[in-house]
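Q: the sequence isn't on hand, but the structure is:
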């Protein structure tokens, strides 16, 4: 882009960081390039200097200077392999002009990192780049399967993210846990904090005023039991802390099966051959422009293995297991 442009911030982008706003439109820009343009005053917001991490308000006018050209085809990051594009398309649970919902498989990371080159964020190239590229609105752990929702426009992504932030999204997870929780249903309010435990970082219970501690709340309901050995639980996080469900179930003394990080001797003995038994089963949230979205993901092969081992039938479950607690 060789000319100076002034672009208005869309109402659905209210609160988005300047650097993210720019990279949604010109994904080839690097963070270093954006910071340099901001420091030199070439990028301005409403006529004034702006920092790369500045939050934009709806209606703000962003001055965009001439930008470096995007890499030519074949340069920069490699194009998405056709097989990966087909795989990404095979994960679609629901799609319209504003929303994309995927059934994320266990073992697939949502975003890249050290030595992680195949992840959901990379697979989104199957839908295009720049403004055509869907945007993540929440996260799932690598080994958690189930519903993952994305926005297909900046405005839709902002509204979906806002629904999660304002707790207007109702998440229902299914989990197989060790033992039989008592009481069988309720709400656990237990702050969590990240700490180094041995040679790894974990999320552990904390005192409310402990440095770094964050409030965390999980609602739980028993769906079925295999004697006193294993319980099929429906879990609903009212907050979105990292590893919240896994850490909370361990704190209750009933860790999720197949979890090598947040487990104990009892769960390890029951988990032989099983992957993490945690599945984002159902998600209900406002559609960006109309009505309500109700999205449901079929059981993953990993969860099916756990259900078969302990004799659970997915058709036993109430689609809305938390409804009875509010009567």
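A: Structure received. Only a predicted model underlies this, so the values are computations on that prediction, with no experimental measurement involved.
Q: drop to CA atoms for contacts and neighbour counts, all remaining ones
A: Will do.
Q: state which helix of the chain is the longest.
A: If you go by DSSP state H, the chain has its longest helix at helix 154-165.
Q: which strands or helices does that one pack on?
A: The elements that helix 154-165 packs onto, with contact taken as 3 or more Cα pairs under 8 Å, 6 or more residues apart in numbering; DSSP states H and E, are strand 135-136, strand 145-151, strand 278-286.
Q: distance of residue 159 relative to residue 227?
A: Using Cα to Cα, to the nearest Å, we find residue 159 at a distance of 44 Å from residue 227.
Q: so for those two, which sits in the more crowded spot?
A: residue 159 (22 against 10; other Cα atoms under 10 Å).
Q: which SSE is the closest residue to the more buried one other than its chain neighbours in?
A: Spatial nearest neighbour of residue 159, chain neighbours left out: residue 288 (5.7 Å); criterion: Cα to Cα, 6 or more residues apart in numbering. For residue 288, there is no host helix or strand (DSSP states H and E).
Q: ok so, going back, just say which of the helices and strands packed on helix 154-165 is most tucked in.
A: strand 145-151 (a mean of 27; mean count of other Cα atoms under 10 Å).
Q: ok, and what's touching it?
A: Strand 145-151 has contacts (Cα atoms under 8 Å, 6 or more residues apart in numbering) with 98-106, 134-140, 157-158, 160, 278-283, 295-300.
Q: which of those residues count as buried?
A: 98-106, 134-137, 139-140, 157-158, 160, 278-283, 295-300 (16 or more other Cα atoms under 10 Å).
Q: downstream neighbour of the longest helix of the chain in the secondary structure list?
A: strand 170-178.
Q: hmm, back to that, can you report how many residues neighbour the residue nearest to residue 159?
A: 21.
Q: that older thread, possible to save the helices and strands packed on helix 154-165 as JSON lines with distance to residue 208?
A: Output for the helices and strands packed on helix 154-165, formatted as JSON lines (distance: least, Cα to Cα, whole Å):
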{"stretch": "strand 135-136", "distance to residue 208": "30"}
{"stretch": "strand 145-151", "distance to residue 208": "30"}
{"stretch": "strand 278-286", "distance to residue 208": "27"}
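Q: these: which one's closest to residue 244?
A: strand 278-286 (11.9 Å; Cα to Cα).
Q: give me the distance from that closest one to the chain's centre.
A: 11 Å (Cα atoms, centre = their mean, to the nearest Å).
Q: please compare the first structure with the one that follows:
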């Protein structure tokens, strides 16, 4: 059994993960006001939260203080009247707002002492963010497995499905993250789109930029930061065509595209497919941004992280994990 090493550094928190959720760390800004109390500061954070649970009011805040679950970095509990100074880190638990359940399971493809590999469905974000907190792969799997330290090594877009690698404890996380940051993972994706007679293999190289708050990314001039190889294009059979038309309505002749991204820019494959004239079937952003309120979780985007391959950083042995499905229907 490998010895577990717990270090106080990046990712440290004096509060444990609770019900699959990490505690929040908030730093008191210099311009917050003169000598704020812990109550004033934390209540400001809760009351201005964009996605706030309707029951998360003053009584719920008082319960946090009473239970000692609002603390400093050294785990000292704060009282409502504790005075805070600028630069102080405060830790507490937020209460997620209600979310629409994602109507798909998240099967486990493989698990050992160090890693867990899941088959992420569409409409499920990898990590908690914005309005998607509980209905995320990380939280759902933590709750299902009881492994609080479960953490993704890489990310898939919320609408993308397929192979997602997690570490089960912090001691090995960096080793697996380095595989992705150093591009030592061979990734194979499959996408469904209108048939285009491309000569393959074909490499798309571009510079992608996407600013915070922007829905669409864009191709711009400048040094290349996004590289995708189009490996093959295979027209769908008549029965496959009928399957996708039953979900999306009448379509032009469709094909399965095999894609190998060498880089991992946000929306890279979706942008490259769109700019090649074959946007991915079911994509609500490219070419047209559809209203978020019109989202229908029975109509997925057909981009699948089909396979990942790498040399294991701990054992040196070759690893390969393959998704089992295309998530056509919940």
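A: Here it is on my side, so go on. Predicted, not measured: the structure shown is a model, and the values here were computed from it.
Q: thinking again about what came up before, so how far is residue 20 of the first structure from the residue nearest to residue 159 of the first structure?
A: For residue 288 of the first structure, the distance to residue 20 of the first structure equals 20 Å [Cα to Cα].
Q: just residue 297 of the first structure next, same as before
A: 30 Å.
Q: please apply the same query to residue 102 of the first structure.
A: 23 Å.
Q: so stretch 161-175 of the second structure matches what in the first structure?
A: Taken onto the first structure by TM-score structural alignment, stretch 161-175 of the second structure occupies residues 145-159 there.
Q: contact partners for the spatially most central residue of the second structure?
A: Closest to where the C-alpha atoms of the second structure average out (Cα atoms, centre = their mean) is residue 126, at 2.4 Å. Residues near residue 126 of the second structure by Cα under 8 Å, 6+ apart: 136-138, 152, 155-158.
Q: show me the subset of those residues that the first structure keeps too.
A: Mapping these onto the first structure (both residues aligned by TM-score structural alignment, their matches' Cα atoms under 8 Å) leaves 136-138, 155-158 still in contact.
Q: greatest separation within those residues: which pair is it?
A: Among those, 138 and 157 lie farthest apart (Cα to Cα), at 13.3 Å.
Q: higher neighbour count, those two?
A: Neighbour totals were compared for residue 138 of the second structure and residue 157, and residue 138 leads with 24 against 15 (other Cα under 10 Å).
Q: elements contacting the strand or helix carrying that one?
A: Using DSSP H and E, residue 138 of the second structure falls within helix 137-145. The helices and strands touching helix 137-145 of the second structure, judged by 3+ Cα pairs under 8 Å, 6+ apart, number zero.
Q: same thing but 10 Å
A: Counting contacts by 3 or more Cα pairs under 10 Å, 6 or more residues apart in numbering; DSSP states H and E, helix 137-145 of the second structure is packed against strand 115-120, strand 151-152, strand 161-167.
Q: so who does residue 312 of the second structure touch?
A: By Cα atoms under 10 Å, 6 or more residues apart in numbering, residue 312 of the second structure lies in contact with 175-176, 179, 185, 318-320.
Q: trace it over to the first structure, please.
A: In the first structure, residue 312 of the second structure lands on residue 287 (TM-score structural alignment).
Q: where's that match relative to residue 151 of the first structure, distance?
A: With Cα to Cα as the criterion, residue 287 of the first structure and residue 151 of the first structure are 10 Å apart.
Q: next one: residue 138 of the first structure
A: Taken as Cα to Cα, the span from residue 138 of the first structure to residue 151 of the first structure is 10 Å.
Q: who touches both of these two?
A: Common neighbours of residue 138 of the first structure and residue 151 (Cα under 10 Å, 6+ apart) are 157, 160-161.
Q: which one of the residues you listed is nearest residue 204 of the first structure?
A: Checking those one by one against residue 204 of the first structure (Cα to Cα), the nearest turns out to be residue 161, at 26.1 Å.
Q: quick check, that closest one in contact with residue 137.
A: Yes. The criterion here is Cα atoms under 10 Å, and residue 161 of the first structure meets it with residue 137 at 4.9 Å.
Q: so residue 147 of the second structure sits right up against residue 141, yeah?
A: Yes. Applying Cα under 10 Å as the test, residue 147 of the second structure and residue 141 come out as touching, 8.0 Å apart.
Q: could you check which of those two is surrounded by more residues?
A: Taking other Cα under 10 Å, residue 147 of the second structure and residue 141 do not tie; residue 141 has more neighbours (22 against 16).
Q: wait, isn't that one in contact with residue 107?
A: Yes. If you go by Cα under 10 Å, residue 141 of the second structure and residue 107 touch, sitting 9.3 Å apart.
Q: joint contacts of those two?
A: residue 118.
Q: helix/strand/coil for the equivalent of residue 276 of the first structure over in the second structure?
A: Under the alignment (TM-score structural alignment), residue 276 of the first structure maps onto residue 301 of the second structure. Under DSSP: H, G, I helix; E, B strand; the rest coil, residue 301 of the second structure falls in the coil class.
Q: how about residue 301 of the second structure, what does it touch?
A: Applying Cα under 10 Å, 6+ apart, we find residue 301 of the second structure in contact with 122-123, 159-161, 191-192, 280-284, 326-328.
Q: now it: how far from residue 318 of the second structure?
A: For residue 301 of the second structure, the distance to residue 318 of the second structure - Cα to Cα - is 31 Å.
Q: same check on residue 123 of the second structure?
A: From residue 123 of the second structure across to residue 318 of the second structure, the span is 31 Å (Cα to Cα).
Q: so residue 249 of the first structure sits in a helix?
A: Yes. Judged by three-state DSSP, residue 249 of the first structure forms part of a helix.
Q: not counting sequence-adjacent ones, nearest residue to the residue in the first structure that residue 115 of the second structure lines up against?
A: Aligned counterpart of residue 115 of the second structure in the first structure: residue 99 (TM-score structural alignment). Spatial nearest neighbour of residue 99 of the first structure, chain neighbours left out: residue 151 (5.0 Å); criterion: Cα to Cα, 6+ apart.
Q: counterpart of residue 221 of the first structure in the second structure?
A: Aligned by TM-score structural alignment, residue 221 of the first structure pairs with residue 231 of the second structure.
Q: that match touches residue 203, doesn't it?
A: Yes. If you go by Cα under 10 Å, residue 231 of the second structure and residue 203 touch, sitting 8.6 Å apart.
Q: need the overlap of contacts for the two.
A: In contact with both residue 231 of the second structure and residue 203: 259-260, using Cα under 10 Å, 6+ apart.
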